[in-house]
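A.B. asks: I would like to see how this sequence folds:
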Amino acid sequence: MLFLPFLKQALLIYQTENTTVTTTSVTKVASPVSIEAVQPPDLADVLTFKKDTVFLATGNILIPALEMSVPVFNGITNQNLLIGAGSLFPERQPQNHNMVLIGHHLGRDNLLFGKLLQIQVGDMIYLRYEGEIYQYVVKETQLVHQTELQVLEDHQQTEITLITCDKPTQTQWRFVVRGQQVQKSTSNLAQIKQQEKAIVQKNQCYNQGYVLFVVLSLLLCLLLGIITIKRISSK
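C.D. replies: Here you go, the predicted structure:
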């Protein structure tokens, strides 16, 4: 039971390690999902992950200061949120709207939005969306109750809002990051993609080591348990 949270993390890493994510243009607008509906996945969600599926992303979110890079999907599904962030209002466009992106916080920094709680005002956020790069600067972070839906409002301005849970368990609180767009440019698209790739590879390396550590620790504990039981039963 003590190993269950770590096993869930390790299993998610294993399930999603070789997932194919292809960037495509927006072809379908999904129905909005309430912020209350997003909760950390349980073990059943991880076990039912369809790892052979080709996932179609509309872009990528990059935060260099956190070494965080995750794909962005058009809308929210349980499957999408296991490998990336989802757009809560996929009909909105970054040119003149508040882009609201939701991601899971699963208790490990190198997974999904795990590092988001470490972000600082002034940090840069890059949204690669439909072949263009949108750069934002973090203006505010706050902790809100899941019923405080004003953070989702669209002010017809070039903003971005990133939302995750405040802890990797069932919770009614959300950590919210608000950013203001400062630049739109396609000139550094190749550089951004290269940076994304480097961060993803680094996180994958850390996560693979973590999976190995969890598996070896579990086997060691099981072995010690068996030895202890045999000693007790032989007395």
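
A.B. asks: C-alpha from now on. contacts and neighbour counts both.
C.D. replies: Fine.

A.B. asks: so what's Ser185 up against?
C.D. replies: 132-135 (Cα atoms under 8 Å, 6 or more residues apart in numbering).

A.B. asks: how about this one, so we can line them up?
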Amino acid sequence: MKILLTKILQNLKKFKYVILGLLILIIIGTFGISQNKEDSTRASTPTTTTETKPQYTIFHLVIPKLDMSVPIIPDVDGNDKEEYFKSLESGVAHYKGTSKPGDGSNIFIFGHSSFYWWSPGDYKEIFKTLSDLEEGDEIIVWREGKEYKYKVTETKLVSPTDVSVLKPTKTEQVTLMTCWPPGTTQRRLIIIAKPI
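C.D. replies: Take a look at the predicted model:
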């Protein structure tokens, strides 16, 4: 009997990590199930909320069709590679010297369609789906708490050296630019939108 008891205890020692692991899984599973029950209970409880528009206080770009909401870094020197790469880590960039919403000319905004995965920042591919925009799609720019709405009127590809897209315009417009196709610098995708 003593030999049998010793063998059982030795076998239990071998499996103590397995037993411990199973206990942990049971605890985690139980927590997950109770958490899901809470979530489903909360989801089935009717609530009354008033839908409010977000109030962006500084400078912000919203493109509903692309489910995009991104900060705009103002007055970025597009000729200073170090400055604009640093700015694009935090959002998209407003080209220094171009108009701002409400000022009546060309508001030029640029961002990445792709960039090195190891580079810092959350906006390395923010403009990757920009080509999905079509004529009539809405673009919203927030500036100092005020909303400015535009609709897409033109989409085109230009060479990287075409600076005509930066020029002032007689009427207000938003010009969005990104490298195209994603992963290259061969061309620039340009989206132009006019006030609604």
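
A.B. asks: tm score of chain vs chain?
C.D. replies: The TM-score (TM-score structural alignment, normalised by the length of structure 2) is 0.59; 127 aligned residues with a Cα RMSD of 2.3 Å.

A.B. asks: picking that back up, okay, and which of the contacts of Ser185 of structure 1 map to strands?
C.D. replies: 132-135 (DSSP state E).

A.B. asks: tell me the SS of the most centrally placed residue in structure 1?
C.D. replies: In structure 1, the centroid-proximal residue (Cα atoms, centre = their mean) is Leu112; its distance is 2.5 Å. Assigned with DSSP: H, G, I helix; E, B strand; the rest coil, Leu112 of structure 1 falls in the coil class.

A.B. asks: how far away is the equivalent of it over in structure 2 from Glu89 of structure 2?
C.D. replies: Taking TM-score structural alignment, Leu112 of structure 1 has Ile126 as its aligned residue in structure 2. As judged by Cα to Cα, to the nearest Å, Ile126 of structure 2 and Glu89 of structure 2 stand 10 Å apart.

A.B. asks: now do Leu66 of structure 2
C.D. replies: 20 Å.

A.B. asks: could you pull out the strands for structure 2?
C.D. replies: Along structure 2, counting by DSSP E, strands occupy 59-63, 68-76, 92-95, 106-110, 138-143, 146-158, 173-180, 187-195.

A.B. asks: superposed on structure 1, where does the shortest one end up, distance-wise?
C.D. replies: Here the mean offset of strand 92-95 of structure 2 against structure 1 after fitting is 0.7 Å, by mean Cα distance after the TM-score superposition for structure 1.

A.B. asks: Can you give me the buried ones in that strand?
C.D. replies: 92-95 (16 or more other Cα atoms under 10 Å).

A.B. asks: just to revisit the earlier point, residues in contact with the match of Leu112 of structure 1?
C.D. replies: 68, 92, 111-114.

A.B. asks: Turn those residues into JSON lines, including distance to Ser99 of structure 2.
C.D. replies: What follows is these, written out as JSON lines (distance: Cα to Cα, whole Å):
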{"residue": "Met68", "distance to Ser99 of structure 2": "22"}
{"residue": "Val92", "distance to Ser99 of structure 2": "15"}
{"residue": "Gly111", "distance to Ser99 of structure 2": "17"}
{"residue": "His112", "distance to Ser99 of structure 2": "21"}
{"residue": "Ser113", "distance to Ser99 of structure 2": "23"}
{"residue": "Ser114", "distance to Ser99 of structure 2": "26"}
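
A.B. asks: Alignment lookup: Asn11 of structure 2 to structure 1.
C.D. replies: Match for Asn11 of structure 2 (TM-score structural alignment): no aligned residue.

A.B. asks: where's Asn11 of structure 2 relative to Leu4 of structure 2, distance?
C.D. replies: Distance from Asn11 of structure 2 to Leu4 of structure 2, by Cα to Cα: 11 Å.
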